[in-house]
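Participant: Sharing a model prediction with you, sequence too.
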Amino acid sequence: MEQIRNIYCVGRNYRLHAAELGNDVPKKPMIFAKPTHALAMTNGQEIALPGTRGELHYEAEIVVHIARPYEPGCALEQVIDKVALGIDFTLRDVQSELKSAGHPWLLAKGFKNSAILTPFQPFSGLSALQQADFSLHKNGEQVQRGNISDVIFDLETILAYVEEHFGLGAGDIIYTGTPAGVGPVADGDVLTLKWGDEERGQFTARLKG
């Protein structure tokens, strides 16, 4: 796997996903981060995930790779060079406890293998991304489907916000938010990420104590 510097994630970036969890629609991007130890590339293998810390939920997302520092006025094609699909795994019960206590989400979002990535493909511009839906299938059944055109905060807004508050440079990646349909993962579930009808990555979830 090529070196990735920072992993940024956008929370609640699809209205129906915010609604299904009973959350308010944010007024500005909700950004959190994952450590690079969270990364796991899909190649048909088994991927170990926590099995004793409450419900583990999948959240399928489009992931963009940053090629150069963002500057105001830059075209997306100047900043983003590649795109992939990914899963932002979340320990939902742990997250609910942390939110109730007013604590950061890192324990719920940043564990090992919580940032799944398919192989990257060249970025051909926003209009190309909008031409097809992305989807997640669990054991052959579609459980999530989304399109980048449905996000609350578009890519330009996200890039500008991340740069302003955290910095954004070559080697960074951004998980751009998940559509409705998130749900639990069980041991042995086979998860498949698709772009249109094309399979981009598959793996088997192996929940461990």
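Facilitator: Perfect, thanks for sending it.
Participant: Every contact and neighbour count from this point should use C-alpha atoms.
Facilitator: Noted.
Participant: Would you mind listing the buried residues in stretch 22-40?
Facilitator: Within stretch 22-40, the residues that qualify as buried are 25, 29-36, 38-40, counting by 16 or more other CA atoms under 10 Å.
Participant: do the same with stretch 155-169
Facilitator: Neighbour-count burial for stretch 155-169 flags 155, 158-163, 168-169 (criterion: 16+ other CA under 10 Å).
Participant: Comparison target, given below:
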Amino acid sequence: MNYVFNPMPIVGLPIKNTDALFPVRRIYCVGRNYAAHAREMGFDPDREPPFFFCKPNDAESIVSVQADQTVTIPYPALTSNYHYEIELVVAIGKDAKNISVEEAAEHIYGYAVGLDMTRRDLQMGMREQGRPWEIGKAFDYSAPVGVIHPISETGELNAADIHLTVNGETKQRSDVTHLIWNVAETIANLSNLFELKQGDLIFTGTPEGVGAVVKGDEMRAEVAGLTGITVRVV
């Protein structure tokens, strides 16, 4: 096929115990999916229907973090309140449309650790004006993601410690059991809004303790049973 310029390459993420890569199609994110985080952001954590936003799927947004690697990401422009949000990431391996909660697990390829980096001041400004969040959530280098662990090796991750440190100090700590909408429910809900495809990633939400980082800070994000990621801001 003759394009007027070369199309952007597909981003591939590393997979545990194989040289094969997971090709990323879309990135979906769940908003306010831990009750304590909803409270710290000023919202009632009652179990309202989940809501979603997206991040770009290109190499300028996704930061692939290999095992035993520290990657650097630049402090982004036009913000003075740059926040970390650790998340369990679910990789979809089988197309899904209008599926039930009971069917959800069979559509999971695996899991990874991710960071939903956020220009909080810009996000809040858009929220106050009733406008979309893209400038706060969908900027360059906003989605560091680690090694994907196939569900065939991990089993379903319905309970796992999730925590993040900044410069060695714990900032976020919770458990995946505290998700308002668990992984299966999230997948089922999302499949009613979009037809999920192989290669999709779902950031499932962040626990309480979000906060700002500055140049020189180093974040370590871990979910029990998965390969953690180390990211430094420069």
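Facilitator: Yep, it's here. The model shown is predicted, which means the values in this text are computed figures rather than measured ones.
Participant: After superposition, what is the TM-score?
Facilitator: Here the superposed chains carry a TM-score of 0.91, computed using TM-score structural alignment, normalised by the length of structure 1; 204 aligned residues with a CA RMSD of 1.8 Å.
Participant: which one of the buried residues of stretch 155-169 of structure 1 is nearest Leu107 of structure 1?
Facilitator: The nearest member of the buried residues of stretch 155-169 of structure 1 to Leu107 of structure 1, counting by CA to CA, is Val162 at 21.7 Å.
Participant: didn't the closest one look like it was pressed against Ile173?
Facilitator: No: counting by CA atoms under 8 Å, Val162 of structure 1 stays clear of Ile173, with 10.9 Å between them.
Participant: Are we agreed that Ile187 of structure 2 is in a helix?
Facilitator: Yes: the assignment for Ile187 of structure 2 is a helix, going by DSSP: H, G, I helix; E, B strand; the rest coil.
Participant: which one is it nearest to, not counting chain neighbours?
Facilitator: Spatially, and ignoring its direct neighbours in sequence, Ile187 of structure 2 is nearest to Ala104 (6.1 Å; CA to CA, 6 or more residues apart in numbering).
Participant: The one you found and Val213 of structure 2, how far apart?
Facilitator: Ala104 of structure 2 is 35 Å from Val213 of structure 2, where distance means CA to CA, to the nearest Å.
Participant: Likewise for Val24 of structure 2?
Facilitator: Val24 of structure 2 sits 27 Å away from Val213 of structure 2, going by CA to CA.
Participant: just to revisit the earlier point, return the subset of the buried residues of stretch 22-40 of structure 1 lying in strands.
Facilitator: The strands, defined by DSSP state E, take in 30-34, 39-40 from those.
Participant: Make a markdown table out of these and add distance to Thr178 of structure 1.
Facilitator: Putting these into a markdown table (distance: CA to CA, whole Å) gives the following:
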| residue | distance to Thr178 of structure 1 |
| --- | --- |
| Met30 | 13 |
| Ile31 | 13 |
| Phe32 | 14 |
| Ala33 | 15 |
| Lys34 | 16 |
| Leu39 | 17 |
| Ala40 | 18 |
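Participant: of those residues, closest to Gly110 of structure 1?
Facilitator: When these are ranked by distance to Gly110 of structure 1 (CA to CA), Lys34 comes first, at 4.8 Å.
Participant: Can you find the partner of the closest one in structure 2?
Facilitator: Using TM-score structural alignment, the equivalent of Lys34 of structure 1 in structure 2 is Lys55.
Participant: who's in contact with its match?
Facilitator: Neighbour list for Lys55 of structure 2: 26-29, 61, 134, 137-139, 143 [criterion: CA atoms under 8 Å, 6 or more residues apart in numbering].
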